[in-house]
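Undergrad: After the sequence you'll find the predicted model.
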Amino acid sequence: MTQRTAFPVTLDEQLCFALYSTSLAMTKAYKPILDRLGLTYPQYLTMLILWESDDVTVKDIAARLNLDSATVTPLLKRLEAQGYIERLRGTEDERLVFIRLTKSGVALKRTARDVPGEIFCATQQTPEFLTRLRDDLTKLRGTLNDSLDHD
């Protein structure tokens, strides 16, 4: 007879709740910092992508954020209205929309350079712990995405 694993049944024992509530706490920690920059958390993540590699498609941004293009488009429109990006149709394929940083968007990177350090201080954890946690969560996300892709 094989032994069955006893799975947790209370809210506080659930991995999903630990991840969810930690994600909420992290977003809450970012809020006052990003408010000073005039960005929401999803806008900040989008700008991080563009600061890494400018002139990318909406589809590429959506893929990096694990979102669909329809969710990303309104967020990009707001960044464009703030003057940080411009949206340009592809010349070879007009269905493609490329996102490019404006001078203001490039300058915002300098203004945002202290954000990671402020968040690091807020966590009150060691760099080693945070790196290991990030790597473990990235691995978990990959495993979950792989299992969903095979369904």
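TA: Here it is on my side, so go on.
Undergrad: going forward, measure contacts and count neighbours with C-alpha atoms only.
TA: Noted.
Undergrad: where do the strands sit along this structure?
TA: 56-57, 85-89, 97-101 (DSSP state E).
Undergrad: Run through the neighbouring helices and strands of the shortest one.
TA: In terms of contacts (3 or more CA pairs under 8 Å, 6 or more residues apart in numbering; DSSP states H and E), strand 56-57 is packed against strand 97-101.
Undergrad: Quick check: buried residues in the strand it packs on?
TA: 97-101 (16 or more other CA atoms under 10 Å).
Undergrad: If we only consider those, which is nearest to residue 82?
TA: residue 101 (11.5 Å; CA to CA).
Undergrad: isn't the closest one right next to residue 48, touching?
TA: No - Residue 101 is beyond contact range of residue 48, at 11.1 Å (criterion: CA atoms under 8 Å).
Undergrad: Included below, for side-by-side comparison, is a second structure:
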Amino acid sequence: MTDPLSLESQVCFALAVASRNVIGVYRPLLEPMGLTHPQYLVMLALWEQAPLSVKELSKLLRLDPGTLSPLLKRLEAVGYIRRQRDGQDQRVLAVSLTPEGRGLRDEAEKVPPAIVRRLGTNLEELQELHRSLNRVIAAADGAHH
């Protein structure tokens, strides 16, 4: 019988190692664009539906605003995004893409197929893994409430 406390049998350990390793595969693809992985996630959200408020972006990315704020400041400093107060509600900070940020999307479109190649797996396997992870995320979300 397997020890229930063995490191290798822990789901949390497998998820942590997989996360670090997969993010490491992204790094050399993102560096030429001047993006870290968390910044890439911000850009993905904005390419999909900019402009977004910081609150909306925080919810989409599942990051607290305190973690998100430095990412946004760096993206603004390199000229990919603009943060400005909403005209109707000064409490709302809107995040939009600059022309440079929109233009970066063309380069970013090369990332997903390169990741599939570098992981040496097929798209169907990755899609099934994605579905499984989303089920785990939903279950963990439910366990928190």
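TA: Arrived safely. Please read these numbers as outputs of a predicted model, since none were measured by experiment.
Undergrad: How alike are these chains, TM-score-wise?
TA: Once superposed, chain against chain, the TM-score is 0.96 (TM-score structural alignment, normalised by the length of structure 2); 145 aligned residues with a CA RMSD of 1.4 Å.
Undergrad: what about the strands of structure 1, which gets the closest to residue 43 of structure 1?
TA: For these, the distance to residue 43 of structure 1 is smallest for strand 85-89, at 11.1 Å, taking CA to CA.
Undergrad: so where is stretch 87-104 of structure 1 in structure 2?
TA: Taking TM-score structural alignment as the measure, structure 2 aligns residues 83-100 with stretch 87-104 of structure 1.
Undergrad: can you check stretch 120-129 of structure 1 too?
TA: Against structure 2, stretch 120-129 of structure 1 falls on residues 116-125 (TM-score structural alignment).
Undergrad: Next: stretch 50-65 of structure 1.
TA: With TM-score structural alignment applied, stretch 50-65 of structure 1 matches the range 46-61 in structure 2.
Undergrad: go on, stretch 9-28 of structure 1?
TA: Using TM-score structural alignment, stretch 9-28 of structure 1 lines up with residues 5-24 of structure 2.
Undergrad: So for structure 1, the centremost residue is which one?
TA: Among the residues of structure 1, the one closest to the centroid is residue 45, at 4.4 Å (CA atoms, centre = their mean).
Undergrad: Now do the contacts for that one.
TA: Listed by CA atoms under 8 Å, 6 or more residues apart in numbering, the contact set of residue 45 of structure 1 reads residue 65.
Undergrad: for structure 2, which helix is longest?
TA: helix 123-144 (DSSP state H).
Undergrad: residues in contact with that one?
TA: Contacts of helix 123-144 of structure 2 (CA under 8 Å, 6+ apart): residue 116.
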